[in-house]
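Predicted model and sequence follow; I will ask about them next.
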Amino acid sequence: MDDVEDVPIADEMIRLGQLLKFAGIAASGADAGALVASGDVLVGGEVETRRGRQLHRGDLVEVATPDGRITLRVR
């Protein structure tokens, strides 16, 4: 697996679009939505197309970018 970047959250959960913005992968909610809609985001190894998907500590999110795959772990 690629290097995993831990992303700490303050609450019990975070929505996928918020995580992408918080981690600096998306500049805005619209950018996060477009990225998720493109099919380039995996949650738990499966394509996720819902920007509002709830994520909890321990969830893995993989994002395909032009520079390679980025893997985030919710902490």
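The structure has been received and is ready for your questions.

use CA for all of it now, contacts and neighbours both
Will do.

could you pull out the strands for the chain?
With strands called from DSSP state E, the chain shows them at 4-7, 13-15, 41-43, 46-47, 54-56, 60-65, 68-74.

most tightly surrounded among these?
strand 41-43 (a mean of 21; mean count of other C-alpha atoms under 10 Å).

any idea how far it is from the chain center?
Distance of strand 41-43 from its chain centroid, counting by C-alpha atoms, centre = their mean, to the nearest Å, is 7 Å.

for stretch 33-52, same thing?
Distance, stretch centre to chain centre, for stretch 33-52: 8 Å (C-alpha atoms, centre = their mean).

can you check stretch 5-22 too?
That offset, for stretch 5-22, works out to 8 Å (C-alpha atoms, centre = their mean).

Check it against this one:
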Amino acid sequence: MQEIEFQLRGEFVELNQLLKLTGVCDSGGAGKALVAEGVVSVDGQVELRKTAKIHAGQVVTLGDVLIQVLG
């Protein structure tokens, strides 16, 4: 499993933007498509809200990629 640490710069980052900023996908639109497909989980639960607010301490998984969000 590939693990990525993402340093949060504000209070939160939108889920589709997190996927783009970490290089998991090429664009925010591609991130939205992945979320809509139901293949992205936040803290172990499938997340279908494309612009869900992701905060420090949360873990996002997509396939074999795990993203740790640091504060």
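Arrived safely, thanks for sending. Remember, predicted model here, so these are calculated numbers, not experimental data.

For Gly29 of the first structure, find the nearest of the strands of the first structure.
Among those, strand 13-15 comes nearest to Gly29 of the first structure, with 11.0 Å by C-alpha to C-alpha.

which one in the second structure is aligned with Val74 of the first structure?
Under the alignment (TM-score structural alignment), Val74 of the first structure pairs with Val69 in the second structure.

So which of the strands of the first structure is nearest Ala27 of the first structure?
strand 60-65 (13.9 Å).

show me the contacts for the residue lying closest to Ala36 of the second structure once chain neighbours are set aside.
Closest residue to Ala36 of the second structure apart from its sequence neighbours, by C-alpha to C-alpha, 6 or more residues apart in numbering: Leu48 at 5.7 Å. Contacts for Leu48 of the second structure (C-alpha atoms under 8 Å, 6 or more residues apart in numbering) come out as Val35, Ala36, Glu37, Gly38, Val40.

Repeat that for Ala32 of the first structure.
For Ala32 of the first structure, the contacting residues are Gly17, Gln18, Leu20, Lys21, Ile25, Ala26, Arg51, by C-alpha under 8 Å, 6+ apart.

For these, work out which two are farthest apart.
Every pair of the contacts of Ala32 of the first structure checked by C-alpha to C-alpha; the farthest is Ile25 and Arg51, at 13.4 Å.
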